[in-house]
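[1] here are the coordinates; sequence isn't available:
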C-alpha cells in the first residue's frame, strides 16, 4: 500500500465506485454561505430508481498515522451536514478497533487489505485523473485571468454536493455557458474549453436529476411548473425566494406614498428579467419522464467524455447529444461549438478490427483497432454490464 500515495489512492477509490455505476467526483469543495469549509475527497451519487437517489462521501487517508478514529467522527459530521445517505472511510489503519468503532457509527470502512487487492485487480481507467485534467486546463496560461477556469469548475462541483438541485443546476449552467462561449472565441484552447463544458454539463445533469426527484410522481403540468420555478427562482419546492420577493413588493406598496406605482414598476421589470431566462426550454424537454430518465446515464457519459485522453475520439450517444443541444439552446451557446457529431461502430468481444458505419453523406469508411476491450474486473465489484456498442465521434475541425 505504500506505493499508492494520496491522490492516487483517491483515484483508485473513484474508479472503484465509478465501476459500480455511481457518478463520482473527487476533491469537491464544501462551501457554506460562500465560505470554504473543507474538501470532500470523494463524493458520489446514484439514481437507484425513479424516486430514489443515493448520495455518499468517502474520506480517503493514506498516511503513516491515518488517525482513523478521528476521521470516522469527521466523516460522520460531514454526512450529517450534507444530509448524505452513506459515509465511508478508506484507510490504511489496520487496527481492528477501527472497524468496530465505524460500525457503531454506521460508517463503512475500505480497509488496507481491501485497498491492496483493489490496487492489484482493478484495471486502470482510460481517462485523465483529476490532476491531469487540471494540468490540461493550466496549459492555458491565462486561464486564471480569463475568469479563473478551475475556480468556476470547482464552484459547480461544490454546488452539486452542497446545494439543492435547482440552485446547483443554475450554477452548472453558468459554467456551461462560460466554457461554451470560450470554446467559440478561444480557438487555441478550444479543446480545453470543451472538456470543461462537458464537465459542467455532466454536473448540470446530476443537479437537474436531483431537483426532479421530489416531483417524479406528479403530472406533467406540475413537473413543468416545478422546473420553471426551480430555474427562475432557485427554489427546491419551498417557494422561499418567490415569497421573499412578494414580501419586498408588499413593503414597497405599503411603505411609500406612491408605493403601488413603484411596486408595479418593480414587478414589471422583474417579470421581464424572468422571461429572459427561457426556463421553458428546459421544462419542455425534461418535464417528460422518458427524457428525464436519461439524465443520470448522460451525466456519467459526459463526465467520461470530459476526461478522455483524446477528446476528438469521444463518441456521444443520441441521448447525450440531445441533452447538450437543449442546454446549448437554454444558455444561448451555438450547437456547432459542441462535440455533437458521431459515428457508430460495433464492439467485438476481443482485440479485433471493426468497420465504422459512417453517415450517408460520407464517401469513405475505415477500420479501427480496439484493444483490451474485455475490461472485466477480476474481483467482484458489482460493475455495470458493458454496453454492446460504442460511438466514435468525428475529429473536431
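    Sure thing, it's come through. In this text the structure is predicted, and so the values were computed from the model without any measurement.

[2] Please make it C-alpha for all contacts and neighbour counts, starting now.
    OK.

[3] Remind me which helix or strand residue 368 belongs to.
    For residue 368, the host element (DSSP states H and E) is strand 367-369.

[4] by contact count, what packs against that strand?
    Applying 3 or more Cα pairs under 8 Å, 6 or more residues apart in numbering; DSSP states H and E, we find strand 367-369 packed against strand 353-355.

[5] Report all helices and strands that the strand it packs on contacts.
    Other helices and strands packing on strand 353-355, by 3+ Cα pairs under 8 Å, 6+ apart, are strand 343-346, strand 367-369.

[6] still on that earlier bit, for the helix or strand following the strand holding residue 368, list every residue counted as buried.
    The first helix or strand that comes after strand 367-369 along the chain, using DSSP H and E, is strand 389-392. Residues of strand 389-392 classed as buried: 390-392 (neighbour count, 16 or more other Cα atoms under 10 Å).

[7] With stretch 112-125 instead?
    Neighbour-count burial for stretch 112-125, counted by 16+ other Cα under 10 Å, picks out 112, 115, 118-119, 122, 125.

[8] With stretch 30-45 instead?
    If you call a residue buried by 16+ other Cα under 10 Å, then stretch 30-45 has these buried ones: 30-31, 40-45.

[9] okay, pairing it with this:
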C-alpha cells in the first residue's frame, strides 16, 4: 500500500520520525477509552528514560490545518495531559504567532510551530522509507488477519496502543504478556513465518518491556532478591498483589464454608487457588527480569523491537541484538512455545 497520506497523517509521521530520532519510544494514534467509550486519541505518545530513576511520558497534539486554533489546542492538550497523569505536553501547530508560543510557555506547554514543521518536512527526517507508516502497518494487519486468522488483529493492535495511556502497572504488563502469548501461537512449526505475525510479536513485546521498565524504575534501590519477589507477585497477581489475591481467596473459602458447613469445601478452594498460582509459572519471568543487566536495557530493547516491527523489510529474530533475543526466548518459554521456533 503506497497511498499518499493526508496532511494531518503526514505531519504525525514527520513528528514521529523526529522524536524517534531524539531517542523517544513513540506510538502514534493511541485511543483513549473510558468504560468502553472512545473519548479521543493521542496523536503521539512519547516515553523516555532520562536517567536510571526518571521516566517521562508526553502527550503530543498535532494539527496541520490552515486554521489550527492553536490556543484552543493548548487548553485541550493540557487538560488531557492532566487527565492521563503524564509529565508534559507538546502542541505542534502550523500557527507561527509569537503569542501562541508565549501562551504555551505560560501554561508549561511546548509549542512547535509551522516553521519548525516546514523544516522537518524539508529535511531527511521528514520521511523514512525504510519503515512502514501507521497506515501501511494497519493495511498489512487487516489484509492478513481478515484472510488468515478470521479475527480482528487491527482492533487488538489499537487496544494495545491505547493501553499505553493507562497507568503502567502489572495489570498492563500482564495484558501485554497475554497478548504476546496469543500471537506466538501463529508461528508455524515448519515453513515461513508471516511478516505480520512477527510484527505483532515485536510490537507487543516492545510495549511489555516498556511497562516493566516503568514499574522497575520505581524500585531502583531494591536488591535483586527484592525485585524477584516484586516481579513474582506482579506476574502472578497483577497490580493488586498477593495480599489482595489471598484476601479474595480467604473470603471465597469462608463463604463456601458458611454455605455448605464443610471445611473440605473451603480447603478445596484454597488448594485450587494455589494450583492456579503454580500453573502461571511466573518464576521463569521473574528470575529473568529481576537481573540488573536485563533491567538496564529494557527501554533500549523496547525501542529496538518497536523499530523492528515497523521495518519495511522485516528482520528475523535471530538478527536482533542478543538482549532482544533473550527477552523473546524467555517469553517463548513462559508460553510453552519452543524457543527455536521463535528465534529463527
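    Perfect, thanks for sending it. Predicted model only: the values in this text are computed from it and were never measured.

[10] Quick check: TM-score for this pair?
    The TM-score (TM-score structural alignment, normalised by the length of the second structure) is 0.90; 337 aligned residues with a Cα RMSD of 2.5 Å.

[11] Can you give me the buried ones in the strand holding residue 368 of the first structure?
    Per 16+ other Cα under 10 Å, strand 367-369 of the first structure contains no buried residues.

[12] what span of the second structure lines up against it?
    Per TM-score structural alignment, strand 367-369 of the first structure has no counterpart in the second structure.

[13] sorry, back to before: possible to save the buried residues of stretch 112-125 of the first structure as CSV with distance to residue 276 of the first structure and secondary structure?
    Listed next are these as CSV, based on distance: Cα to Cα, whole Å; DSSP: H, G, I helix; E, B strand; the rest coil:
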residue, distance to residue 276 of the first structure, secondary structure
112, 54, helix
115, 51, helix
118, 50, helix
119, 51, helix
122, 49, coil
125, 42, coil
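
[14] biggest helix in the second structure by residues?
    Using DSSP state H to define each element, the second structure has its longest helix at helix 195-217.

[15] ok, then the element right after that one?
    Downstream of helix 195-217 of the second structure, the first helix or strand assigned by DSSP H and E is helix 224-237.

[16] what angle sits between that following helix and helix 195-217?
    Taking axes from the mean of the first three to the mean of the last three Cα atoms, to 10 degrees, helix 224-237 of the second structure and helix 195-217 form an angle of 130 degrees between their directions.

[17] what are the ranges of the strands in the second structure?
    25-34, 37-49, 55-63, 88-93, 109-112 (DSSP state E).

[18] what's the mean gap between the second one and the aligned bit of the first structure?
    For strand 37-49 of the second structure, the mean distance from the matching residues in the first structure following superposition reads 1.3 Å, by mean Cα distance after the TM-score superposition for the first structure.

[19] that older thread, which one of the buried residues of stretch 112-125 of the first structure is nearest residue 190 of the first structure?
    Ranked by distance to residue 190 of the first structure (Cα to Cα), these are led by residue 125 at 24.3 Å.

[20] how close does that closest one get to residue 308 of the first structure?
    The gap separating residue 125 of the first structure from residue 308 of the first structure is 10 Å, by Cα to Cα, to the nearest Å.

[21] related to what we said a few turns ago, ok, which pair from the buried residues of stretch 30-45 of the first structure is furthest apart?
    Greatest spatial distance in the buried residues of stretch 30-45 of the first structure: 31 and 45, 18.2 Å, computed using Cα to Cα.

[22] Translate residue 267 of the second structure into the numbering of the first structure.
    Aligned partner of residue 267 of the second structure by TM-score structural alignment: residue 264.

[23] count of residues packed around that match?
    14 (other Cα atoms under 10 Å).

[24] what's the distance between it and residue 249 of the first structure?
    From residue 264 of the first structure across to residue 249 of the first structure, the span is 8 Å (Cα to Cα).

[25] Which residue in the second structure aligns with residue 82 of the first structure?
    By TM-score structural alignment, residue 82 of the first structure lines up with residue 84.

[26] In a markdown table: the helices and strands packed on strand 353-355 of the first structure, plus distance to residue 236 of the first structure.
    Below are these laid out as a markdown table (distance: least, Cα to Cα, whole Å):
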| stretch | distance to residue 236 of the first structure |
| --- | --- |
| strand 343-346 | 39 |
| strand 367-369 | 47 |
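
[27] which residues in the stretch 51-200 of the first structure form helices?
    In the stretch 51-200 of the first structure, the segments counted as helices under DSSP state H, counting those that start in this stretch are 68-82, 96-104, 112-121, 130-138, 149-162, 165-185, 190-212.

[28] Tell me which of the ones you listed sits most buried.
    The highest average neighbour count among those, using mean count of other Cα atoms under 10 Å, belongs to helix 190-212 at a mean of 27.

[29] Just tell me the aligned range of that one in the second structure.
    Using TM-score structural alignment, helix 190-212 of the first structure corresponds to residues 194-216 of the second structure.
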